[in-house]
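S.K.: show me the folded form of this:
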Amino acid sequence: MTDNFDPADAALPPLADRAIVLQARADDWRDAVRLAGDALVDCGCATTEYTEAMVRMVDDHGPYIVIAPGLALAHARPGPEVRRDGLSVVTLATPVSFGHAHNDPVRVVIGLAVHAPDAHLTSVAALANVFNDSSAIQAIADATSRDQVRDILDARRPAS
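M.R.: This is a model prediction of the structure:
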């Protein structure tokens, strides 16, 4: 990353059709994170080991991935478990609690897999830009199609 980095220029990783799961059922936060990880595995972005690493991040560090009311950003450290950069979006039919004091329950889980540490930071910045508009979380939670999810993400990205 350079000193001239502008988060508005950050691009989101690819979002494959198979990586968008709408109105999924999860019994708890572990199931919700695994759904996001499984979607990354299904589209060839990560291995099952990456999914389990995402779960361990919450076990080890708490519910810090619940970054806004109703929104969790599931991820793990970049490494060999990431095959290629990618994003997943999972909406939950019934919200689940992650144990976050202010932002529970969660209806939308974003899965993030990136290979390089610099790409990880720029991807998180790009997601932060999208979700600066808090209505994006509710809009994604209510989405009824994959195209609608993509449109919501695209509409809230800053203009380049």
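
S.K.: from here on, just use CA atoms for contacts and neighbour counts.
M.R.: OK.

S.K.: shouldn't residue 136 be in contact with residue 130?
M.R.: Yes: using CA atoms under 8 Å, residue 136 is in contact with residue 130, at 7.4 Å.

S.K.: contact partners for residue 35?
M.R.: 26, 90 (CA atoms under 8 Å, 6 or more residues apart in numbering).

S.K.: after the helix or strand harbouring it, which helix or strand is next?
M.R.: In this assignment (DSSP states H and E), residue 35 forms part of helix 29-42. Counting by DSSP H and E, the next helix or strand C-terminal to helix 29-42 is helix 48-61.

S.K.: figure out how far that next one is from the centre of its chain.
M.R.: Between the centre of helix 48-61 and the centre of its chain there are 14 Å (CA atoms, centre = their mean, to the nearest Å).

S.K.: by how many degrees do it and helix 29-42 diverge?
M.R.: Here the directions of helix 48-61 and helix 29-42 differ by 150 degrees (axes from the mean of the first three to the mean of the last three CA atoms, to 10 degrees).

S.K.: what residues does helix 48-61 touch?
M.R.: Residues from elsewhere that reach helix 48-61 (CA under 8 Å, 6+ apart): 30, 33-34, 36-38, 41, 64-65, 74-76, 81-82.

S.K.: now that we have these, which of them are buried?
M.R.: The neighbour count (16 or more other CA atoms under 10 Å) marks 30, 33-34, 36-38, 41, 64-65, 74-76, 81-82 as buried among those.

S.K.: so where do the strands sit in this protein?
M.R.: 20-24, 66-68, 71-75, 86-96, 106-113 (DSSP state E).

S.K.: alongside the first, I'd like the structure of this one:
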Amino acid sequence: MLQSFLEKDLVRFESLSENTWQNAIKVSCQSLEDQGIVDSEYADELIGCVNEFGPYIVIIPGVAMPHSSQGSNHINGTAINLTIFDQEVVFDEEKKAKVFFTLAAQNPEEHMENISSLSELLMEDGLVDELQKLTNIDEYQALITNY
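M.R.: Sure thing, here's the model as predicted:
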């Protein structure tokens, strides 16, 4: 799975000029938008979901999984984008993330497949810690060989 992010040009390393979770979500959607997988309204939809339901997208310490509810009109394809920020993004006192896996899926089955695959990946011993330490694509490529 890590290799496929790289092959599909869906890995980014970013520094936030405005370190807010809203800005982080917008940045994490950019590659998906650039490739036409989502439209320009998708990030706003994700922000609206977090505003409504709270920071449910921080699935484990250090990792966020921005995704929308089923039936989004702003999704044109299925993909997962990986964005690693140079500093932690704070959602609230307890929920913080540096690694964002942003999901887009055209239907509920693909959405569940993405979540399942990502969950399996994140269970790999030590992977989350390693991802949080990465600062560039060369380090990412080296990490792929271990996982």
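
S.K.: quick one: TM-score?
M.R.: Superposed pair, TM-score by TM-score structural alignment, normalised by the length of structure 2: 0.83. Supporting alignment: 142 aligned residues with a CA RMSD of 2.4 Å.

S.K.: higher neighbour count, residue 136 and residue 130 of structure 1?
M.R.: Per other CA atoms under 10 Å, whichever of residue 136 of structure 1 and residue 130 has more neighbours is residue 130, with 21 against 18.

S.K.: got a list of what the counterpart of that one in structure 2 touches?
M.R.: Aligned by TM-score structural alignment, residue 130 of structure 1 pairs with residue 121 of structure 2. For residue 121 of structure 2, the contact set (CA under 8 Å, 6+ apart) comprises residue 1.

S.K.: roughly how far apart are residue 121 of structure 2 and residue 2 of structure 2?
M.R.: As judged by CA to CA, to the nearest Å, residue 121 of structure 2 and residue 2 of structure 2 stand 9 Å apart.

S.K.: one more: residue 45 of structure 2?
M.R.: Residue 45 of structure 2 sits 26 Å away from residue 2 of structure 2, going by CA to CA.

S.K.: just give the number of residues close to residue 56 of structure 1.
M.R.: Using other CA under 10 Å, residue 56 of structure 1 has 15 other residues around it.

S.K.: same question, residue 92 of structure 1
M.R.: There are 21 residues near residue 92 of structure 1, going by other CA under 10 Å.

S.K.: now do the contacts for the aligned residue in structure 2 for it.
M.R.: In structure 2, the residue paired with residue 92 of structure 1 is residue 85, using TM-score structural alignment. Shown in contact with residue 85 of structure 2 (CA under 8 Å, 6+ apart): 13-16, 98-99.

S.K.: pick out the most distant pair among those.
M.R.: Among the contacts of residue 85 of structure 2, the pair separated by the greatest distance (CA to CA) is 16 and 99, at 13.0 Å.

S.K.: give me the common contacts of residue 136 and residue 130 of structure 1.
M.R.: 153, 156.

S.K.: returning to what we had before: residue 16 and residue 99 of structure 2 - which one has more neighbours?
M.R.: Taking other CA under 10 Å, residue 16 of structure 2 and residue 99 do not tie; residue 99 has more neighbours (28 against 15).

S.K.: please report how far the residue nearest the centre of structure 2 lies from residue 50 of structure 2.
M.R.: Centroid-nearest residue in structure 2: residue 101, 1.9 Å away (criterion: CA atoms, centre = their mean). From residue 101 of structure 2 over to residue 50 of structure 2 the distance is 15 Å, taken as CA to CA.

S.K.: got it, and residue 103 of structure 2?
M.R.: Distance, residue 103 of structure 2 to residue 50 of structure 2, by CA to CA: 14 Å.

S.K.: more neighbours: which of these two?
M.R.: Comparing residue 103 of structure 2 with residue 50 by neighbour count (other CA under 10 Å), the higher total belongs to residue 103, at 23 against 19.
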